[in-house]
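J.: Predicted model and sequence follow; I will ask about them next.
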Amino acid sequence: MSAAGVGDLVLRVDGRRPVSAAGVEEVLRLCDRAEDGYKAGVFVAYVSGAPLPGWTAALDVGLLTKWERAVRRLERLGLTTVAVAAGDCGGTALDVLLATDFRIAVPGVRLVPPIEGEATWPGMSLFRLARQGGLSAGLRRAALLGTPVEAATAGLVDVVAEEPDSVLAEVAAAAAAFTGKELAIRRQLLLDAVQYSFEEALGAHLAACDRALRRGAAS
């Protein structure tokens, strides 16, 4: 197995388009490639666009369940996942953006929780917005009223850059040194930290430390 470089694993998500079976299959296909062919490196998602009126017309809970599971699988990949965002990001684009490890945005990117019917869409992007960004005034307005929020001020992107490709290359170079399973363990420890107490988290951290010590001794 080799390391995935920029361009090896690329997902393009247009948030103007609703969730579809083809979109689910594309995410799963790339996750299969990532898991079967690469032990390290980057998975890159280019995200942009926000839903158009009527975007939920062909949706059902079964399709949404498949989409959320596919995004969750991407979120737990044993590779560094990187989003490159442009313009307004809502719907599927926002889902994928919030599921990645490292986020690069060009200037002017806005996060746009979609509105359907009487309220904002209650998908898992709401969960990730609250878990990752807290409940700041701007994010509360976004989550409850659909008010777009500037990505640069929301604390949900890592870098705002006119030339995102150069930042992406730097991230890819750094990620090449980290093996997949170990990275996935560290990511899970970070995700768990916002909901577990010190005492609840201690066992998992010590187990990860023990694993690292054993790997070091073996090498």
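T.: Looks like it came in fine.

J.: drop to CA atoms for contacts and neighbour counts, all remaining ones
T.: Noted.

J.: Just the buried positions in the helix ranked longest in the chain, please.
T.: Across the chain, the longest stretch assigned as helix under DSSP state H is helix 198-218. By 16 or more other Cα atoms under 10 Å, the buried positions in helix 198-218 come out as Ala208.

J.: Show the secondary-structure elements that that helix is packed against.
T.: Helices and strands touching helix 198-218, by 3 or more Cα pairs under 8 Å, 6 or more residues apart in numbering; DSSP states H and E, are helix 180-193.

J.: Kindly calculate the angle that the helix it packs on makes with helix 198-218.
T.: Angular relation of helix 180-193 and helix 198-218 on a 0 to 180 degree scale: 170 degrees, by axes from the mean of the first three to the mean of the last three Cα atoms, to 10 degrees.

J.: List the contacts of the residue sitting nearest the centre point of the chain.
T.: The C-alpha lying nearest the average C-alpha coordinate of the chain belongs to Ala99 (Cα atoms, centre = their mean; 1.8 Å). By Cα atoms under 8 Å, 6 or more residues apart in numbering, the contact set of Ala99 is Val71, Arg72, Leu74, Glu75, Arg128.

J.: In the protein, mark out all the strands, start to finish.
T.: 2-4, 10-14, 38-49, 80-89, 102-105, 110-111, 115-116, 119-120, 149-150, 159-160 (DSSP state E).

J.: what's around Glu26, how many residues?
T.: 16 (other Cα atoms under 10 Å).

J.: Hmm, I typed the wrong one, I wanted Val194.
T.: 10.

J.: And for it, nearest residue in space, chain neighbours not counted?
T.: Excluding its sequence neighbours, the residue lying closest to Val194 (Cα to Cα, 6 or more residues apart in numbering) is Arg131, at 7.4 Å.

J.: Tell me which residues touch Pro113, please.
T.: Gly90, Gly91, Leu94, Thr120, Trp121, Ser125, Leu126, Ala142, Ala143, Gly146, Thr147, Pro148.

J.: export the residues you listed to a markdown table and tack on neighbour count?
T.: Shown next, in a markdown table, are the contacts of Pro113 (neighbours: other Cα atoms under 10 Å):
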| residue | neighbour count |
| --- | --- |
| Gly90 | 29 |
| Gly91 | 28 |
| Leu94 | 29 |
| Thr120 | 18 |
| Trp121 | 18 |
| Ser125 | 24 |
| Leu126 | 20 |
| Ala142 | 20 |
| Ala143 | 26 |
| Gly146 | 20 |
| Thr147 | 19 |
| Pro148 | 20 |
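
J.: how about JSON lines for these, with distance to Val159 added?
T.: Shown next, in JSON lines, are the contacts of Pro113 (distance: Cα to Cα, whole Å):
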{"residue": "Gly90", "distance to Val159": "19"}
{"residue": "Gly91", "distance to Val159": "22"}
{"residue": "Leu94", "distance to Val159": "16"}
{"residue": "Thr120", "distance to Val159": "27"}
{"residue": "Trp121", "distance to Val159": "27"}
{"residue": "Ser125", "distance to Val159": "20"}
{"residue": "Leu126", "distance to Val159": "22"}
{"residue": "Ala142", "distance to Val159": "21"}
{"residue": "Ala143", "distance to Val159": "23"}
{"residue": "Gly146", "distance to Val159": "24"}
{"residue": "Thr147", "distance to Val159": "22"}
{"residue": "Pro148", "distance to Val159": "19"}
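
J.: Take this one as well and set it beside the first:
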Amino acid sequence: MGDTGLRLRIDGALAPSAEGVAALNELCDRAEDGGAGGPVVLEVSGTPKPGWTEGLTVGLVGKWERVLRRLERLPAVTVAVASGEVGGIALEALLATDHRVAEPSARLVPQAADGGVWPGMGMYRLARRGENAVTRRALLFGTAVEAAEALAIQLVDELTDDPAGAVARLAERTAQLPGADLAIRRRLMFDALTTSFEEALGAHLAACDRLLRRTADATP
């Protein structure tokens, strides 16, 4: 694919690891330092191998979850490009991005463990997409989600045989978005699912005030 910003490959065949956490943290560091120059792109594919939880600790899982949350709050547009079967940490990373592009042959495969579907925060993000037959089967039984099903329930935003073109179009469409404002709007969107109108009002007024001040400063 063409270079439209920062980019990282996430291999779902791997378990969460110190190396994987460090690589994603480094990507976030560069994005926060203003080095993106376009969307932050995650190329995601692969599913866990049998026995993938061997040696895995809750502490390491917690570090992986925290870096995904950091990704989710970046002052930059984040996009996942999915190909083939996508499970494990690849699926978890996809669910933490703003925009999700998938090849038509892609399949989202809930992460399997000896006791069934892995109960990590990928389950939480998947459940937040809304209760329907597809997500219910995925969460309870580990049933794979085909690309067309994922598009229908908005787990992915577009299916294309030209993911590079899709990323390039997204980069052009979002080039003028201030990163800090994007992060604020994203947070307000997340909070709206669990916060009352009265509790949310102050944060929304503060965001309005920020935009009005910037607009006034830009006026000749």
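T.: Okay, I see it. A quick note: this is a predicted structure, and the numbers were derived from the prediction, not measured.

J.: TM-score for this pair?
T.: With the length set by TM-score structural alignment, normalised by the length of structure 1, the two chains reach a TM-score of 0.93; 214 aligned residues with a Cα RMSD of 1.5 Å.

J.: Just the buried residues out of the contacts of Ala99 of structure 1, in PyMOL syntax.
T.: Selecting only the buried entries of the contacts of Ala99 of structure 1 in PyMOL, with 16+ other Cα under 10 Å as the criterion:
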select buried, resi 71+72+74+75
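
J.: Take the contacts of Ala99 of structure 1 and map them onto structure 2. Which survive?
T.: On the basis of both residues aligned by TM-score structural alignment, their matches' Cα atoms under 8 Å, what survives of the contacts of Ala99 of structure 1 in structure 2 is Val71, Arg72, Leu74, Glu75, Arg128.

J.: Verify the contact between the last one and Val96 for me.
T.: Put plainly, it is Arg128 of structure 1. No. In terms of Cα atoms under 8 Å, Arg128 of structure 1 does not count as a neighbour of Val96; the distance is 10.5 Å.

J.: which residues touch the equivalent of Arg16 of structure 1 over in structure 2?
T.: For Arg16 of structure 1, the equivalent position in structure 2 is taken to be Ala13, counting by TM-score structural alignment. Contact analysis of Ala13 of structure 2 by Cα under 8 Å, 6+ apart lists Gly46, Thr47, Pro48, Lys49, Gly87, Gly88, Ile89.

J.: Which of these sits closest to Glu199 of structure 2?
T.: Nearest to Glu199 of structure 2 among the contacts of Ala13 of structure 2: Ile89, at 33.7 Å, using Cα to Cα.

J.: Report the contact partners of Val41 of structure 2.
T.: Counting by Cα under 8 Å, 6+ apart, Val41 of structure 2 has contacts Gly5, Leu6, Arg7, Leu8, Thr78, Val79, Ala80, Val81.

J.: re the thing from before, let's have the strands of structure 1 in a markdown table, adding distance to Arg29 of structure 1.
T.: Formatted as a markdown table, the strands of structure 1 follow (distance: least, Cα to Cα, whole Å):
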| stretch | distance to Arg29 of structure 1 |
| --- | --- |
| strand 2-4 | 15 |
| strand 10-14 | 10 |
| strand 38-49 | 12 |
| strand 80-89 | 15 |
| strand 102-105 | 21 |
| strand 110-111 | 26 |
| strand 115-116 | 29 |
| strand 119-120 | 30 |
| strand 149-150 | 32 |
| strand 159-160 | 28 |
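
J.: so which of those is the most packed in?
T.: strand 110-111 (a mean of 28; mean count of other Cα atoms under 10 Å).

J.: which residues of structure 2 does that strand align to?
T.: Under TM-score structural alignment, the match for strand 110-111 of structure 1 in structure 2 covers residues 107-108.

J.: circling back: with distance to Glu200 of structure 1 as extra columns, can I get the contacts of Ala99 of structure 1 in CSV?
T.: Output for those, formatted as CSV (distance: Cα to Cα, whole Å):
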residue, distance to Glu200 of structure 1
Val71, 27
Arg72, 23
Leu74, 26
Glu75, 23
Arg128, 22
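
J.: which of the contacts of Ala99 of structure 1 sit farthest apart?
T.: Using Cα to Cα, the pair of the contacts of Ala99 of structure 1 lying farthest apart is Leu74 and Arg128, separated by 14.1 Å.

J.: And Thr135 of structure 2, what's its match in structure 1?
T.: In structure 1, Thr135 of structure 2 lands on Leu139 (TM-score structural alignment).

J.: circling back: which of the contacts of Pro113 of structure 1 show up in structure 2 as well?
T.: Under the criterion both residues aligned by TM-score structural alignment, their matches' Cα under 8 Å, the contacts of Pro113 of structure 1 that remain in contact after alignment to structure 2 are Gly90, Gly91, Leu94, Thr120, Trp121, Ala142, Ala143, Gly146, Thr147, Pro148.

J.: Just the ones of those in helices?
T.: Per DSSP H, the kept ones among the contacts of Pro113 of structure 1 map to helices at Leu94, Ala142, Ala143.

J.: Not counting sequence-adjacent ones, nearest residue to the second one?
T.: Taking Cα to Cα, 6+ apart as the measure, Ala142 of structure 1 lies nearest to Pro148, with 5.9 Å between them; neighbours along the chain are not counted.

J.: So the alignment partner in structure 2 of that neighbour versus Ala22 of structure 2, what's the distance?
T.: Pro148 of structure 1 maps onto Ala144 in structure 2, with residues paired by TM-score structural alignment. To Ala22 of structure 2, Ala144 of structure 2 is 29 Å away according to Cα to Cα, to the nearest Å.

J.: repeat for Ala138 of structure 2
T.: Ala138 of structure 2 is 29 Å from Ala22 of structure 2, by Cα to Cα.

J.: one step back: max pairwise distance over the contacts of Ala13 of structure 2: which two?
T.: That would be Lys49 and Ile89, which, of the contacts of Ala13 of structure 2, are the farthest apart (Cα to Cα) at 11.9 Å.
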